[in-house]
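>>> What shape does this take:
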Amino acid sequence: MIHKLLQKAKKDKNISLNEMLQLIDEWNTFYNKADQAYWLVNLAERRFIFVSPSCEKICGVPPEAFYRDVEAWKKVIHPEDREKVQKRRSVLWKGSCFEDEYRIIHQQDGTVRWVLDQTFPTFDENGKLAMLSGVVTDITEIRKMREKLLLAEKVYEHVPHAVLITDENGLIQFINPAFTEITGYGAEAIGLSLDFLHSGYYNENFYKTIRKTVIEKGQWRGRLRGRRKNGEVYVQQTTITAIHDEEGRPIFYLFIFSENGETITSLKDDLKLAQEVQKRVLSKPLKTESIDIYGMYVPSEELGGDMYAWYQIDNDRYGIFLMDVMGHGVAASLICMSVRSLLNGVIRKCIYPKEVFHELNKHMRLLYHEDGRMNTYYFTAVYVMVNTKKRFIEYASAGHPPGFLFHKDGLVEELDRGCAPIGLLSYLHVETGKLDYTPGATLVLYSDGVIEEANHSVRANIEMFREKLKSFIHLESRSMIAHMNKMFKEEYQFVDDISLVVAKLH
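Okay, the predicted model is just below:
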């Protein structure tokens, strides 16, 4: 932005430097983001002539320090990165732009942060380098998510079981190295149907029966004969799982197979261990004088896409979050865990529902939509900020079933304002809601697995669930969760993951 203003100043002779700086300052006042800092240096005078106030939040140094010392930024750069950064910046003197990611040390709290530094040279009418302008963006959370995504990719690369994913038409979209090792087929398999893997031992009705089972029950397991690229026939233990969208339509089919039953048993053990890890990252019960929060999670398969978490933001405010990734199984679990890794920082930084959802949407779009291969991954969520001092909640629901606020006098209000699911759109228009409460109120959040009853409409299922909750609303949170868990096991078939969060507001 600053670079564009400088170019405009070169074209419009009527714009003075002071007028241009005033434009920059006005723009900064209205649009400046807390994770970005803008600056401008006059090389002839070797001094900063503009530094946006947000720099203090990013690096712990106020703008005044840069005005006093043009070398102040060098002291902020991590000692191990200083020499590398200085060498790379030498391109500026040749008239090229500079862009690099490196570490800095926050001068107030001592934390190490990652930044994206973009610097642009600006020349005078004689072609002489006159000014430098730039923007510094805090990308610490983005770097953490990249690392976790890389870890997930490495797991797929090195798992000893073949992993194959097709679209709803049966065309292959993804394979892992173990698939190539077992079958002999590599990248040439992408985009093909599964026919080339058929061994010739089964007729078309056999495969139709498998497809029908997967569509109706969501999964098929059994032993199949397959044919390698070299023509050799082998026996594989296979699990085929349908991955559905929010409306229940199958959009992907996940195949996991190995050459014998012993390895598939080992995979089951690994998935059970992963399930335990996933359960352990869920927030533990929280009980204070002003609030009592308790949760329950029951996955429909070995791994699920539901997750809940809550945090005490300060003495009077609490953030409660519940999400449900589109589909379930391994893919949903990986996305769920990546969101969980950054959620604490997002909620403590953004606090309010609109800002929290915008930040999560930005991360989802960056990680899962950048190359266009994962553009169907998104999740629904509900986030509630509870202010126990002023006794109100502020909330937003991202395509998620409406939560309930049960008042002590019997009134029930639904949390029905919000936006589209997180990651589905490049920009979210978030509508938030605000509800007051008195001591004795109960907040209930849940995932859509609770209301997936095929014999009724979604609206009817929501109302039936609300009526069932009334029978237990007088109980304290732990007892209420226990009774609901018993009810779920007796009445539900667990076609989807189930999550339930109860918060008693004192």
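>>> going forward, measure contacts and count neighbours with C-alpha atoms only.
OK.
>>> who's in contact with the most centrally placed residue in the chain?
Nearest to the geometric centre of the chain sits Val339, at 3.8 Å (CA atoms, centre = their mean). By CA atoms under 8 Å, 6 or more residues apart in numbering, the residues touching Val339 are Leu360.
>>> The helix or strand where it lies: what's the following helix or strand?
Following DSSP states H and E, one finds Val339 within helix 330-350. Sequence-wise, the next helix or strand downstream of helix 330-350 (DSSP H and E) is helix 353-368.
>>> Tell me the helices and strands packed up against the helix or strand just after that following helix.
Per DSSP H and E, helix 353-368 leads on to strand 379-387 as the next helix or strand towards the C-terminus. Packing partners of strand 379-387 (3 or more CA pairs under 8 Å, 6 or more residues apart in numbering; DSSP states H and E): strand 317-325, helix 353-368, strand 392-398.
>>> here's the other one to compare against:
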Amino acid sequence: MVDPGNVKGKCLESITDNIIQSMAHHIAVIDQQGDILIVNSAWSDYTRINGGDPEETGVGSNYFTVSDRETVRKIKTVLDGTTDRVVVEYPCHAPREKRWFAMNVTPLMDFNRNNIIGAVITHMDVTDRKLLELRQQKDLDMAKSIQKRVVLEPIEQENITVKGFYLASDQLSGDLYAWYKISSHQYGVILLDIMGHGVTAGMMSMAIRSMLEGIITDEIEPGKVYLKLNEQFHKFFKSGRGYKNFFCTGIYMLIDTDEKSISYINAGHPGAVGLSGNESFILSSANPPIGLSKEPDVKTGKVQVSEKTKLLLYTDGFTDSMNMRLSDGESFILQEMHLNDDIHEHFEKIVSDLNRKDDIAIVSVSFE
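A predicted model of the protein is given here:
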């Protein structure tokens, strides 16, 4: 008499084997010692097509003997239950084409005894994704190169020096700065921090960067520059789908070396820290970020300075990366400004050593 349970078990076993054999990914099942128990058709076909030896990669061979030491170590962490899954990407280039695969290792369980008896190793062809990533990386590198090329040369005059630098958290920076000589004694200096970071913020910063010279040299006064930038944000970025909440913080200064004055607008940005002689000052925010309000009530500020004056403008990536509140950051910057004459070189070194959480841009200004 036929045992129905035995027939059902054989049917399930046959279905399971058919499923494994039908899968497009290359699959091998190994035991605790690394001996190959099962391979599917895709695995065997790949070996044959690429001139491999079935005796080295087929049933009965040992997977560990054809794998490097690090791969064997990772597989064993699945076999001993240390990890639930291991994924390793690796190149496997042919003479006429480049190929990449991802090895996925999961435990083979004996559910009756609740223990691991081996591992299922799946090799997936990820060449299309890898080639796309390489093309995207090439495009990003080009965009990064373009972004660096548009950075302005420092102003180094007898009575004023303006320098800047930025370090991006990703391939492109959402921070940007610029400065322009408006007259023999007036200079416009601006630092902006685009919402977010990475590719989108970087591309937006480049679009805004193209507008700055015209806006600053035409409008000149801080309040007018703020309003013009705000108008441009609403005109170009608010009409596009997905950019309704797009904005940036920023600070713009009009420096007059004859009057020894700094007129400024701060739009939701960390306050610029200044030191004139022994007197310190902060150019604090009094306005919403650029692009948030369609008709903002603009508040500008002005400070008179004397003797030797130094200022530092920075984006909040600086204080965030130092795990400081803005107020603590201001105190720290002021302390370092008292101790160092060349604040640009000093703060560039500090920023370069940080574990950055966001884009960081810093602009230093000094004048007599």
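>>> What separation is there between Leu17 of structure 1 and Leu40 of structure 1?
Relative to Leu40 of structure 1, Leu17 of structure 1 is positioned 11 Å away (CA to CA, to the nearest Å).
>>> Show me which of these two is the more surrounded one.
Leu40 (23 against 12; other CA atoms under 10 Å).
>>> And the more buried one, how close does it get to Phe66 of structure 1?
Distance, Leu40 of structure 1 to Phe66 of structure 1, by CA to CA: 11 Å.
>>> Name the residues contacting each of those two.
Common neighbours of Leu40 of structure 1 and Phe66, counting by CA under 8 Å, 6+ apart, are Phe48, Val51.
>>> For the helix holding Val339 of structure 1, what is the distance to the chain centroid?
Relative to its chain's centre, helix 330-350 of structure 1 lies at 5 Å (CA atoms, centre = their mean, to the nearest Å).
>>> which residue numbers in structure 2 go with it?
Mapped onto structure 2 using TM-score structural alignment, helix 330-350 of structure 1 covers residues 199-219.
>>> With stretch 281-292 of structure 1 instead?
Per the alignment by TM-score structural alignment, stretch 281-292 of structure 1 matches residues 150-161 in structure 2.
>>> Could you check that stretch and say which residues are buried?
Buried residues in stretch 150-161 of structure 2, defined by neighbour count with 16 or more other CA atoms under 10 Å: Ile155, Ile160.
>>> Just the residues contacting whatever helix or strand Lys8 of structure 2 lives in, thanks.
Per DSSP H and E: Lys8 of structure 2 is located in helix 4-22. Residues outside helix 4-22 of structure 2 that contact it (CA under 8 Å, 6+ apart) are Ile27, Val39, Asn40, Ser41, Ala42.
>>> matching residues in structure 1 for that helix?
The counterpart of helix 4-22 of structure 2 in structure 1, using TM-score structural alignment, is absent.
>>> Can you mark which positions in that helix are buried?
Those would be Ile20, Gln21, for helix 4-22 of structure 2 by 16+ other CA under 10 Å.
>>> and stretch 68-83 of structure 1, which stretch of structure 2?
Going by TM-score structural alignment, stretch 68-83 of structure 1 sits over no part of structure 2.
>>> Look at the residue mapped onto Glu370 of structure 1 from structure 2 and say how many residues are nearby.
By TM-score structural alignment, Glu370 of structure 1 lines up with Ser239 in structure 2. Residues lying near Ser239 of structure 2 (other CA under 10 Å) number 11.
>>> Would you format the contacts of helix 4-22 of structure 2 as TSV with distance to Tyr314 of structure 2, secondary structure and neighbour count included?
Putting the contacts of helix 4-22 of structure 2 into TSV (distance: CA to CA, whole Å; DSSP: H, G, I helix; E, B strand; the rest coil; neighbours: other CA atoms under 10 Å) gives the following:
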residue	distance to Tyr314 of structure 2	secondary structure	neighbour count
Ile27	54	strand	23
Val39	59	strand	22
Asn40	59	coil	22
Ser41	60	helix	17
Ala42	57	helix	19
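>>> ok, those vs Val303 of structure 2, which is closest?
Set against Val303 of structure 2, the nearest of these by CA to CA is Ile27 (71.9 Å).
>>> What separation is there between the closest one and Lys76 of structure 2?
From Ile27 of structure 2 to Lys76 of structure 2 the distance is 17 Å (CA to CA).
>>> And for Pro4 of structure 2?
Counting by CA to CA, the gap from Pro4 of structure 2 to Lys76 of structure 2 is 39 Å.
>>> what's the matching range in structure 1 for stretch 356-367 of structure 2?
The aligned range for stretch 356-367 of structure 2 in structure 1 is 494-505, by TM-score structural alignment.
>>> repeat for stretch 108-119 of structure 2
Following TM-score structural alignment, stretch 108-119 of structure 2 has no partner segment in structure 1.
>>> Quick check: closest non-adjacent residue to Lys310 of structure 2.
Ser366 (4.4 Å; CA to CA, 6 or more residues apart in numbering).
>>> what number of residues lie near the one you found?
22.
>>> Test my guess that it contacts Lys163.
No. When contacts are counted by CA atoms under 8 Å, Ser366 of structure 2 is not listed as touching Lys163 (9.2 Å).
>>> dump the residue contacts of Leu334 of structure 1.
Ala152.
>>> Leu343 of structure 1 versus that one, what's the distance?
For Leu334 of structure 1, the distance to Leu343 of structure 1 (CA to CA) stands at 14 Å.
>>> again with His400 of structure 1
Going from His400 of structure 1 to Leu343 of structure 1 by CA to CA gives 18 Å.
>>> what about the two, which has more around it?
Shown here are His400 of structure 1 and Leu343; by other CA under 10 Å, His400 has more neighbours (26 against 20).
>>> Assumed the more buried one was part of a strand.
No. Counting by DSSP: H, G, I helix; E, B strand; the rest coil, His400 of structure 1 is not found in a strand; it is coil.
>>> That one pairs with which position in structure 2?
For His400 of structure 1, the aligned residue in structure 2 is His269 (criterion: TM-score structural alignment).
>>> Next: Gly304 of structure 1.
Alignment note (TM-score structural alignment): Gly304 of structure 1 maps to Ser173 of structure 2.
>>> Around Phe236 of structure 2, how many other residues sit close by?
12.
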